[in-house]
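In: build me a model:
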Amino acid sequence: MTENPPHRLAARIKDRLAADARTVEFGIDVDIHDDVVVLRGQVATARRRALIEAVAREAASGLRIANDVVVVGLPAQSRYKDGTPW
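Out: Next up, the predicted model:
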């Protein structure tokens, strides 16, 4: 594994997700199990899910990523008239 204990690496990835302008995603759980970074939570779009994984990969170089983040979508009231999410 890395030189960092798993809990420190998980905290670093969560900090990176919260600080990165591409994600600024709260509510994403990050755990480390047997050199695998496990991401869990819910997001509104597949693009957001992919960005979360990309940021986690940057922060956890060399480790595998298990992206268990679920895309739940947004209700119709949470979209612009053209259908894109807020």
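In: C-alpha only now, for contacts and for neighbours.
Out: OK.
In: most centrally placed residue in the protein?
Out: Centre of the chain computed as the mean C-alpha position; nearest residue by CA atoms, centre = their mean is residue 52, 3.2 Å away.
In: quick check: closest non-adjacent residue to that residue.
Out: residue 23 (6.1 Å; CA to CA, 6 or more residues apart in numbering).
In: the structure of the following sequence is requested for comparison with the preceding one:
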Amino acid sequence: MTEYLPAHIQETLAARAHELGIRVDVRGRVVHLRGEVATEEQRREVEDAARVAAEGHEICNEVHVVAVPEPDGEERLS
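Out: The predicted structure follows:
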């Protein structure tokens, strides 16, 4: 099952946290999560979903929150 764990975690992240761009790396009993999300809430959701999928493993959440600025005015289409 260990060789399938990263894929299982990524499926769970997609289903529970609605995140597709998180990289999952398993080293021994530690699951490393890497990537970017827009909010701290999403970061927590990613970690929570990974804990469910990787029961019994330690989670190292290296996911960064990246602020997405609001657009300046309306966008014009040509």
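In: sorry, back to before: is it fair to say the residue nearest to residue 52 of the first structure lies in a strand?
Out: No: Residue 23 of the first structure is assigned coil when assessed by DSSP: H, G, I helix; E, B strand; the rest coil, not a strand.
In: burial of residue 30 of the second structure, as a residue count?
Out: 14 (other CA atoms under 10 Å).
In: ok, the one 4 residues further on next?
Out: Burial of residue 34 of the second structure, expressed as a neighbour count using other CA under 10 Å, amounts to 16.
In: mind checking how far the residue opposite it in the first structure once aligned is from residue 76 of the first structure?
Out: Aligned by TM-score structural alignment, residue 34 of the second structure pairs with residue 40 of the first structure. As for residue 40 of the first structure, its distance to residue 76 of the first structure is 24 Å (criterion: CA to CA, to the nearest Å).
In: can you check residue 11 of the first structure too?
Out: From residue 11 of the first structure over to residue 76 of the first structure (counting by CA to CA), the distance is 34 Å.
In: higher neighbour count, those two?
Out: Higher neighbour count among residue 11 of the first structure and residue 76: residue 11, with 14 against 11, using other CA under 10 Å.
In: for the host helix or strand of residue 41 of the second structure, buried residues please.
Out: Assigned by DSSP states H and E, residue 41 of the second structure belongs to helix 40-53. Within helix 40-53 of the second structure, the residues that count as buried by 16 or more other CA atoms under 10 Å are 42-43, 45-47, 49-51, 53.
In: kind regards, and thank you for your time.
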